[in-house]
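Student: No sequence on hand, only this structure:
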């Protein structure tokens, strides 16, 4: 059944190929924030001010980063070096980037669920993932 997971991965890779521009922008700002403990503290302070659920630690998973959109916006308003460091390469995510990331995350969630169902089993699992496969179709 591992070949099913490989096929799912190929489908997802082809589907998000054109989305890499806004994914990369989000990844750059996550790396920027995580590069400094002081930035992380300030960022989490902004997240609390914006009433963002801070139980999930900021990391490269797009679904987690998308939850922190308001905190990123607040942090960007308060930290001038954020703009200076990241605008050189046009790497600050725009409103449209965040919206696209959220759309892609919502689209990819069934693929993630399907991968977990198939990959987590050592026996034939077609009956377990059939409903999810139909939903994706």
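Tutor: Alright, I've got the coordinates. Here the structure is a predicted model, which is why all the values come from computation and not from measurement.

Student: contacts and neighbour counts: CA atoms only from here.
Tutor: Fine.

Student: The spatially most central residue of the chain: what's it in contact with?
Tutor: The centroid of the chain falls nearest to residue 62 when counting by C-alpha atoms, centre = their mean (0.5 Å). Listed by C-alpha atoms under 8 Å, 6 or more residues apart in numbering, the contact partners of residue 62 are 23, 26, 101, 105.

Student: Next, work out how far apart it and residue 86 are.
Tutor: Noted for residue 62: a distance of 19 Å to residue 86, by C-alpha to C-alpha, to the nearest Å.

Student: now the helices: where do they sit in this structure?
Tutor: 2-15, 20-34, 37-49, 62-67, 69-78, 80-86, 95-119, 126-136 (DSSP state H).

Student: Same list, these, but as a markdown table with distance to residue 55 please.
Tutor: Below are the helices of the chain laid out as a markdown table (distance: least, C-alpha to C-alpha, whole Å):
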| stretch | distance to residue 55 |
| --- | --- |
| helix 2-15 | 28 |
| helix 20-34 | 16 |
| helix 37-49 | 10 |
| helix 62-67 | 10 |
| helix 69-78 | 14 |
| helix 80-86 | 24 |
| helix 95-119 | 19 |
| helix 126-136 | 28 |
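
Student: Which of those sits closest to residue 56?
Tutor: With C-alpha to C-alpha as the criterion, residue 56 lies closest to helix 62-67 of these, at 6.9 Å.

Student: put this beside the first:
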């Protein structure tokens, strides 16, 4: 059923295209931090000071696989305050991100939260199709109707 999950992926990609600049800005934050071990180490010390309360590690997504984008956004959203503090602490951070899509703004983080709500639903549907070795037509029909209802909303 890889074809079905690929079709779902294409539908979602088209649906969240309006918020893609916000996702690209947040992806730029993750890419910058993951680019060197010293940056990652420096970033990992910030959550203790900011009292984030999570130990999840940020990971870079594969932009063509929205499941990985959802997982990346789900983790990095918890570190929003840490990334804002990182802007003030690391001057190269601001300069490098400004050369790309830019530094995420408050509106970008809000857009990312909205995108995450949509991606979470499709993430669950994709997992439902992917977890079985033998997807039957009734499972596919159930997922297909779920997609239709989500798009109708």
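Tutor: That came through fine. Only a predicted model underlies this, so the values are computations on that prediction, with no experimental measurement involved.

Student: circling back to that earlier point, give me the aligned partner of the residue nearest to the centre of structure 1 over in structure 2.
Tutor: Residue pairing (TM-score structural alignment): residue 62 of structure 1 is matched to residue 73 of structure 2.

Student: and that match, how far is that from residue 16 of structure 2?
Tutor: 13 Å.

Student: Contact partners for the aligned residue in structure 1 for residue 111 of structure 2?
Tutor: Aligned by TM-score structural alignment, residue 111 of structure 2 pairs with residue 100 of structure 1. Going by C-alpha under 8 Å, 6+ apart, residue 100 of structure 1 touches residue 22.

Student: Then residue 8 of structure 1?
Tutor: So residue 8 of structure 1 contacts 111, 115 (C-alpha under 8 Å, 6+ apart).

Student: swap in residue 101 of structure 1?
Tutor: Taking C-alpha under 8 Å, 6+ apart, one finds 22-23, 62, 66 in contact with residue 101 of structure 1.

Student: now do 10 Å
Tutor: 19-20, 22-23, 26, 62-63, 65-66, 93, 95, 107 (C-alpha atoms under 10 Å, 6 or more residues apart in numbering).

Student: Repeat that for residue 82 of structure 1.
Tutor: Per C-alpha under 10 Å, 6+ apart, neighbours of residue 82 of structure 1: 29, 32-33, 39, 75-76, 92.

Student: Repeat that for residue 54 of structure 1.
Tutor: By C-alpha under 10 Å, 6+ apart, the contact list for residue 54 of structure 1 reads 44-45, 47-48, 64, 67-68.

Student: Which of the residues you listed ranks first by neighbour count?
Tutor: residue 68 (26 neighbours; other C-alpha atoms under 10 Å).

Student: Surely that residue and residue 47 touch.
Tutor: Yes. Contact criterion C-alpha atoms under 10 Å: residue 68 of structure 1 and residue 47 qualify, at 7.0 Å.

Student: list the residues that contact both of the two?
Tutor: 53-54, 74.

Student: Take the contacts of residue 82 of structure 1 and map them onto structure 2. Which survive?
Tutor: Counting by both residues aligned by TM-score structural alignment, their matches' C-alpha atoms under 10 Å, structure 2 reproduces these contacts from the contacts of residue 82 of structure 1: 29, 32-33, 39, 75-76, 92.
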